[in-house]
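# sequence and predicted structure are below.
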Amino acid sequence: MTLKMAIIGFGKSANRYHLPYLKHRKNIEVKYIYNHQRHPERETNYQGMGITFTTDLDQVLNDDEIQLITICTPADTHFDFAKQVLNHGKNVLVEKPFCKTATETKQLLDLAKQKHLIAMPYQNRRFDSDYLTLKEVLNRGYVGEPLEIESHLDKYRPDNSVHTGDKINGTFYGLGIHMLDQMLALFGKPQSVAYDIRTIQNSKSTLDDYYQMDLHYGKLKVTVKTDPLVALPNPRFILHGTTGSYVKYDIDQQENDLKLGIMPGDRNFGIDTPDKYGRVKYHNQNGDWITKQIPSLQGDYGRIYDSLYDSIINGKEKLITDEETLWDIEILESGIQQPTPSVVHF
């Protein structure tokens, strides 16, 4: 059975993180792309997919064939668009961040339940190769009981411009949602979170460009951090446990390949080269120290859509639970409501 869907928005998100993967889903058909204005120069990239490009939102919302609509618009429009979609009887996938507040998030999740529909955030970085490999290291027990994890998405990108606007458009909401969600998927809701959310490049900016969150789970502490002025890169992941340690440099390669025009389905798309593999050092049962490379698993953001197909067509549980969706936004919202630095107990 084919799942017919539409996309609201036709910017970078739709063109980089959704459509290249949907091209390779034989059981999913993109029938419409709605945008407030047409972009013929981009539309030519999708000839042969049978997509209708439209500036008429009602045409999309009132089509009974459409079962799923993905929202790829600016963050502060997510709530209103998602509510419209649900009220028209369609399942909805919402680009990150799902909403700004826990109240908005709960409204959408409750509305979806009332209408027996799915509302879910597009947490594509659950299918980053580096994250999937970290999960594998934890599952295999290489480091024993995990005690400390650092997750970094740093860069060196000087920017003295003044950035103002709603906090939902800052780095904390924009990147923090990915890093936070990855850890909540592994460990659940933390007991407390310590926040350091700042603007470090221009004091006149009201949007943050730096953040660090320390998630506390008893003996385990998880740090997620983004810094815009890191010239020598930190590892992507650092993991220490009772019997060993694991370190992985460099990020998932899917986005880099997409920027180069290397697409899902192409040979070696998103694959790490061996020099990018993480390394683990652990104490085995004989008391010997073992050091080895851990080959990176292959990432695939399209697996979000595979999971949605199974949920909508086959009735399976959705990949990201309502509880996890709410936790993500509650923790983000709590961070921007406090003076920095601060600690919030959950």
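Ah, there it is. Residues are numbered from 1 along each chain as shown.
# switch to C-alpha atoms for all contacts and neighbour counts from now on
Fine.
# can you give me the neighbour number for the spatially closest residue to Q201 that is not a sequence neighbour?
Setting aside the residues directly before and after it, Q201 is nearest to N160 in space (Cα to Cα, 6 or more residues apart in numbering), at 5.9 Å. A count of neighbours around N160, defined by other Cα atoms under 10 Å, yields 12.
# now do the one 5 residues further on
Burial of G165 is recorded as 10 neighbouring residues (other Cα under 10 Å).
# enumerate every residue touching it.
Counting by Cα atoms under 8 Å, 6 or more residues apart in numbering, G165 touches 206-207.
# which of the three states applies to it?
Three-state call for G165 (DSSP: H, G, I helix; E, B strand; the rest coil): coil.
# compute the distance between it and G278, please.
With the distance defined as Cα to Cα, to the nearest Å, G165 ends up 38 Å from G278.
# ditto for E324
E324 is 28 Å from G278, by Cα to Cα.
# which one of the two is surrounded by more residues?
Set side by side, E324 and G278 show more neighbours around G278, with 24 against 17, by other Cα under 10 Å.
# which ones are touching the more buried one?
With Cα under 8 Å, 6+ apart, G278 has these contacts: 246-249, 293-296.
# what's the closest of these to F172?
Using Cα to Cα, Y249 is the member of the contacts of G278 that lies nearest F172, at 21.9 Å.
# neighbouring contacts of the helix or strand containing Y211?
Assigned by DSSP states H and E, Y211 falls within strand 210-217. For strand 210-217, contacts defined as Cα under 8 Å, 6+ apart pick out 171-172, 176, 190-200, 221-228.
# how about stretch 223-234?
Contacts of stretch 223-234 (Cα under 8 Å, 6+ apart): 148-158, 175-176, 179-180, 209-215, 249.
# show the buried residues in these.
148-154, 175-176, 179-180, 209-215, 249 (16 or more other Cα atoms under 10 Å).
# can you pull out the strands in the stretch 1-150 of the chain?
For the stretch 1-150 of the chain, the strands defined by DSSP state E, counting those that start in this stretch cover 3-8, 28-34, 52-54, 68-71, 91-94, 119-121, 146-152.
# got another, please set it beside the one above:
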Amino acid sequence: MQLIKAGLCAFGMSGKIFHAPFLKEHPGFFMAAVVERSKEESKEKYPEATIYRSVEEMLQNADIELVIINTPVQTHYEYAKMALEAGKNIIVEKPFTVSVSEAEDLVNLAEEKGLFLSVYQNRRFDRDFLQVHKILNDGKLGNIKEAEIRFDRFRTTPSGKQHKEDPQQTGSGSLHDLGAHLVDQAVQYFGYPEKLFADVFSMKGQEYANDYFEILLYYKDNLRVRLKSSVFTKEAHYAYAIHGEKGSFLQERTDNQENELVAGAIPVYGKEWTEPLKGTDGILNFINENSEPERMLTASEPGNYMDYYQQIYEYIVFGYALPSQGREVVQNMKIIDASLESSKEGKIVYL
């Protein structure tokens, strides 16, 4: 099996949870390098990875062909550009960058260099996202007329992470953080909207970056898609509500991969590794082919973040499709930028 040597730009939560375990357990990857500016925490689980004290040092010295940019979003552009100019393929954590212009610049540079750029949209591999995709593809709901996708939390006190909560820092706030997932999911399900209207602000006060947003996406054929997130939601809503001409589907957000990884779970290559779902997590209510009503409880199949790295591997080795390529995600960022404009101006923004 061809071995892809990779380097991590940071070993914080993202590196420890979403990247290093999968690079280690996938037989096609070798985590050869990691940046830790002062600590050496990676040594315990990844002794084979050389520790560098800066991204610059790693790019200059490490024998790697793939770089994962998993630093705060405000640094993505700088490090991604640096890696591309060093001749490295790159994976960039979401949100891609803090602006559309930065993202477009990186995509163009990657194409000029003949390198690939993928954005780590791991929520495409959540069990709940995949279940909704399956229901939509089954066609039981008929033409879709309305959909709502939510990602709520109950985090009423500041986290202390300035790059996420300082309103003076471009790219901070829930819209770039969780919104990057919801926008991506809406586009994956329904394509690119014609226009939008948004309300974006901070429930905790003006001294903090936005922690609430509601975006209404307008599509052709009278389809409306609402994206919503709040940090003052103690009781969970259904994360997905899909309504069509023939019925409705409600889906809970039940993917637990992140929590299991935080608790120490080890992902397994080539098989399911998450805890089985206990019970059901969805409701499908529709009119069947015999014009009779049917209502059933549904259970989603397991998701697997390993599939993202498997697709990266298959792209490199076999030339298969590249997951969440940069130019595709630039379109998502245009929706985020338009949402900020809409909220500020109090108007519909055409895309």
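Done, it's in. A quick note: this is a predicted structure, and the numbers were derived from the prediction, not measured.
# just to revisit the earlier point, roughly how far does the residue nearest to Q201 of the first structure sit from I33 of the first structure?
In terms of Cα to Cα, N160 of the first structure sits 36 Å off from I33 of the first structure.
# what's the answer for T273 of the first structure, then?
Using Cα to Cα, T273 of the first structure is found at 36 Å from I33 of the first structure.
# the more surrounded of those two?
I33 (24 against 11).
# I'd say that one and F53 touch.
Yes: I33 of the first structure is within contact range of F53, at 5.0 Å (criterion: Cα atoms under 8 Å).
# if we can go back for a sec, redo the strands of the stretch 1-150 of the first structure as CSV? Include distance to M263 of the first structure.
Output for these, formatted as CSV (distance: least, Cα to Cα, whole Å):
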stretch, distance to M263 of the first structure
strand 3-8, 20
strand 28-34, 18
strand 52-54, 22
strand 68-71, 21
strand 91-94, 22
strand 119-121, 23
strand 146-152, 26
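# nearest to S334 of the first structure among the ones you listed would be which one?
Taking those one by one with Cα to Cα, strand 119-121 is closest: 19.0 Å.
# helices or strands up against that closest one?
strand 91-94, helix 102-114, helix 322-337 (3 or more Cα pairs under 8 Å, 6 or more residues apart in numbering; DSSP states H and E).
# and of the ones you listed, who's closest to Y305 of the first structure?
Between these, strand 91-94 lies closest to Y305 of the first structure; by Cα to Cα that is 9.3 Å.
# residues in the second structure matched by the closest one, start to end?
Across the second structure, the stretch matching strand 91-94 of the first structure (TM-score structural alignment) is residues 89-92.
# what does stretch 188-199 of the first structure give?
Going by TM-score structural alignment: stretch 188-199 of the first structure matches residues 191-202.
# distance of the residue nearest the centre of the second structure relative to A241 of the second structure?
What sits nearest the mean C-alpha location of the second structure, by Cα atoms, centre = their mean, is Q121, with 3.1 Å. Using Cα to Cα, one obtains 21 Å as the distance from Q121 of the second structure to A241 of the second structure.
# F29 of the second structure contacts K5, doesn't it?
Yes: in this structure, F29 of the second structure is within contact of K5 by Cα under 8 Å, at 6.0 Å.
# the first structure: helices as residue ranges?
Along the first structure, the stretches classed as helices by DSSP state H are 12, 19-22, 40-43, 57-61, 78-87, 102-114, 129-140, 171-174, 176-187, 254-259, 303-314, 322-337.
# just to revisit the earlier point, which among the strands of the stretch 1-150 of the first structure is found nearest to D257 of the first structure?
strand 146-152 (20.4 Å).
# in the second structure, what residues pair with that closest one?
Mapped onto the second structure using TM-score structural alignment, strand 146-152 of the first structure covers residues 144-150.
# roughly how far does the residue lying closest to E102 of the second structure once chain neighbours are set aside sit from G191 of the second structure?
Leaving aside its sequence neighbours, E102 of the second structure sits nearest to Y77 (Cα to Cα, 6+ apart; 6.4 Å). As defined by Cα to Cα, Y77 of the second structure lies at a distance of 26 Å from G191 of the second structure.
# neighbour count winner among those two?
More crowded of Y77 of the second structure and G191, by other Cα under 10 Å: Y77, with 20 against 11.
# alignment lookup: that one to the first structure.
With TM-score structural alignment as the criterion, Y77 of the second structure matches F79.
# measure its match to I331 of the first structure for me?
F79 of the first structure sits 18 Å away from I331 of the first structure, taking Cα to Cα as the criterion.
# alignment lookup: E111 of the second structure to the first structure.
Under the alignment (TM-score structural alignment), E111 of the second structure maps onto K113 of the first structure.
# how many other residues sit next to that match?
By other Cα under 10 Å, the residues close to K113 of the first structure number 13.
# ok, it - contacts?
Listed by Cα under 8 Å, 6+ apart, K113 of the first structure has no contact partners.
# mind running it again at 10 Å?
86, 119, 322 (Cα atoms under 10 Å, 6 or more residues apart in numbering).
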